[in-house]
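**Student:** All I have is the shape, not the residue letters:
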């Protein structure tokens, strides 16, 4: 069976987004600092259609993250568009423009039904209203034998971690303090046999990879 592979950037004080998240600051106050290590990377820029970029110790980590991924799961907050029912007159289609970098099926956890959204470049968004296990089942079928990425945010990650459904977890530990916001491990009391298997020190980040024993 394909693996569910979770990856996220996290601050030293355990937050994956800063306080006061909004349309203008989707990662909250100071939250963009979590990704300062990755945006300059060639391995990140290439899938986003950008030229140039640096190659360093994080490159192999990023390339490994993107290998053998056939589908992605994310929470409603990461997809965006605000809480509550979807705006049918001005529908929100995500943060990524017409050609999102996923290029495979994405399954969005939400309480509000919506028709699937097909984008350019092979990305589609399916909105799942009947729970995390159903979303994982759909994602595994869509992945066609490849693994499924769990992209966050904190609430979606907590649900899968609590249920013991995460097979691999990659934490990108940024050397910053956010002081508030969304804390990743709130309510998570066990890692369900996930153990640290690899540590990579890189500029402005330390990568911590966990896998089932």
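**Tutor:** Done, it's in. This is a predicted model, so every value here is computed, not measured.

**Student:** Please make it C-alpha for all contacts and neighbour counts, starting now.
**Tutor:** Will do.

**Student:** Okay, now stretch 69-80: how far is its last residue from its first?
**Tutor:** Stretch 69-80 has an end-to-end distance of 22 Å (criterion: Cα to Cα, to the nearest Å).

**Student:** Contacts made by that stretch with the rest, please.
**Tutor:** 83, 92, 94-95, 102, 104-110, 135-136, 139-140, 142-153, 155-156 (Cα atoms under 8 Å, 6 or more residues apart in numbering).

**Student:** what do you get for stretch 124-135?
**Tutor:** 73, 103-119, 159-160.

**Student:** mind running it again at 6 Å?
**Tutor:** By Cα atoms under 6 Å, 6 or more residues apart in numbering, the residues outside stretch 124-135 that reach it are 105, 106, 107, 108, 109, 110, 111, 116, 117, 118.

**Student:** got TSV for those residues, with neighbour count too?
**Tutor:** Converted to TSV, the contacts of stretch 124-135 look like this (neighbours: other Cα atoms under 10 Å):
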residue	neighbour count
105	23
106	29
107	25
108	23
109	24
110	22
111	15
116	14
117	14
118	15
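
**Student:** List the ones among the residues you listed that fall in strands.
**Tutor:** Judged by DSSP state E, strands contain the following of the contacts of stretch 124-135: 105, 106, 107, 108, 109, 117, 118.

**Student:** How many residues are close by residue 196?
**Tutor:** The number of residues packed near residue 196 is 15, by other Cα atoms under 10 Å.

**Student:** need the strands for the chain, in chain order.
**Tutor:** Using DSSP E, the strands of the chain run over 4-11, 15-17, 69-75, 105-109, 117-118, 124-128, 147-150, 168-174, 182-183, 194-202, 205-212.

**Student:** and here's the other structure:
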């Protein structure tokens, strides 16, 4: 069964970027510490990342995040989706206006201009098709940024919430939860490592 998985790294004080994120430093001041786990050699970090990448049938991201990963300092042949795993699922971008060109032309991009629910629907279709082709269940991953993941949770679009809790206090930045709609979560997995605590919850609707 294809699940909709909201997956994001977050600080202890609830921020998904540090202060002053921008086109060059997309994670803001100190924000790189949020993703230390993704480049760690800790065996449990590697397992968490590998399993998540392998289960990704399609990925949803917002336009701001797309501009970062497709920008000159973004993904390359060594570092991409899944960090060093460099997975290549279908990517669905929520945007009010598609870009005129794409740098990462070897990836499968779809741009949806009619809102997040339609983007999730499009991604589900791609993930289900990939599941049929591969013979195994693949998920839709809501990669971010924070506004995309937060909006999906508020709208009841996510089945699963996975947080990679980094041992850092950023003080300010982009918060994950701002006036969020109350949701009941059921804790399914806690994996502590040397660089993060990986938390997985089912989202009840």
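**Tutor:** Cool, the structure landed. What you see is a predicted model, and the numbers here were worked out from it, not measured in a lab.

**Student:** TM-score for these two?
**Tutor:** TM-score of the superposed chains, computed with TM-score structural alignment, normalised by the length of structure 2, equals 0.82; 188 aligned residues with a Cα RMSD of 2.2 Å.

**Student:** ChimeraX command to pick out the buried ones of the contacts of stretch 69-80 of structure 1?
**Tutor:** A single ChimeraX command suffices to select whichever of those are buried according to 16 or more other Cα atoms under 10 Å:
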select :102,104,105,106,107,108,109,110,135,136,139,140,142,143,146,147,148,149,150,151,152,153,155,156
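
**Student:** Aligned to residue 109 of structure 2, what sits in structure 1?
**Tutor:** Using TM-score structural alignment as the criterion, residue 109 of structure 2 maps onto residue 125 of structure 1.

**Student:** Equivalent analysis for residue 47 of structure 2, please.
**Tutor:** Match for residue 47 of structure 2 (TM-score structural alignment): residue 60.

**Student:** State the distance from its match to residue 211 of structure 1.
**Tutor:** 18 Å.

**Student:** Compare the two and say which one has the larger neighbour count.
**Tutor:** residue 211 (18 against 12).

**Student:** And residue 162 of structure 2? What does it align with in structure 1?
**Tutor:** Under the alignment by TM-score structural alignment, residue 162 of structure 2 pairs with residue 170 in structure 1.

**Student:** Then residue 193 of structure 2?
**Tutor:** Per TM-score structural alignment, the equivalent position to residue 193 of structure 2 in structure 1 is residue 202.

**Student:** just checking, its match touches residue 57?
**Tutor:** Yes - in this structure, residue 202 of structure 1 is within contact of residue 57 by Cα atoms under 6 Å, at 5.1 Å.

**Student:** Might you report the residue contacts of residue 11 of structure 2?
**Tutor:** 165, 166, 168, 169.

**Student:** what's around the closest residue to it other than its chain neighbours, how many residues?
**Tutor:** Excluding its sequence neighbours, the residue lying closest to residue 11 of structure 2 (Cα to Cα, 6 or more residues apart in numbering) is residue 166, at 5.1 Å. As a burial measure, residue 166 of structure 2 scores 23 neighbours (other Cα under 10 Å).

**Student:** gap between residue 166 of structure 2 and residue 27 of structure 2?
**Tutor:** To residue 27 of structure 2, residue 166 of structure 2 is 13 Å away according to Cα to Cα.

**Student:** Aligned to residue 139 of structure 1, what sits in structure 2?
**Tutor:** So residue 139 of structure 1 corresponds to residue 123, using TM-score structural alignment.

**Student:** Tell me how far its match lies from residue 104 of structure 2.
**Tutor:** 19 Å.

**Student:** And for residue 120 of structure 2?
**Tutor:** 22 Å.

**Student:** again with residue 72 of structure 2
**Tutor:** Distance from residue 72 of structure 2 to residue 104 of structure 2, by Cα to Cα: 10 Å.
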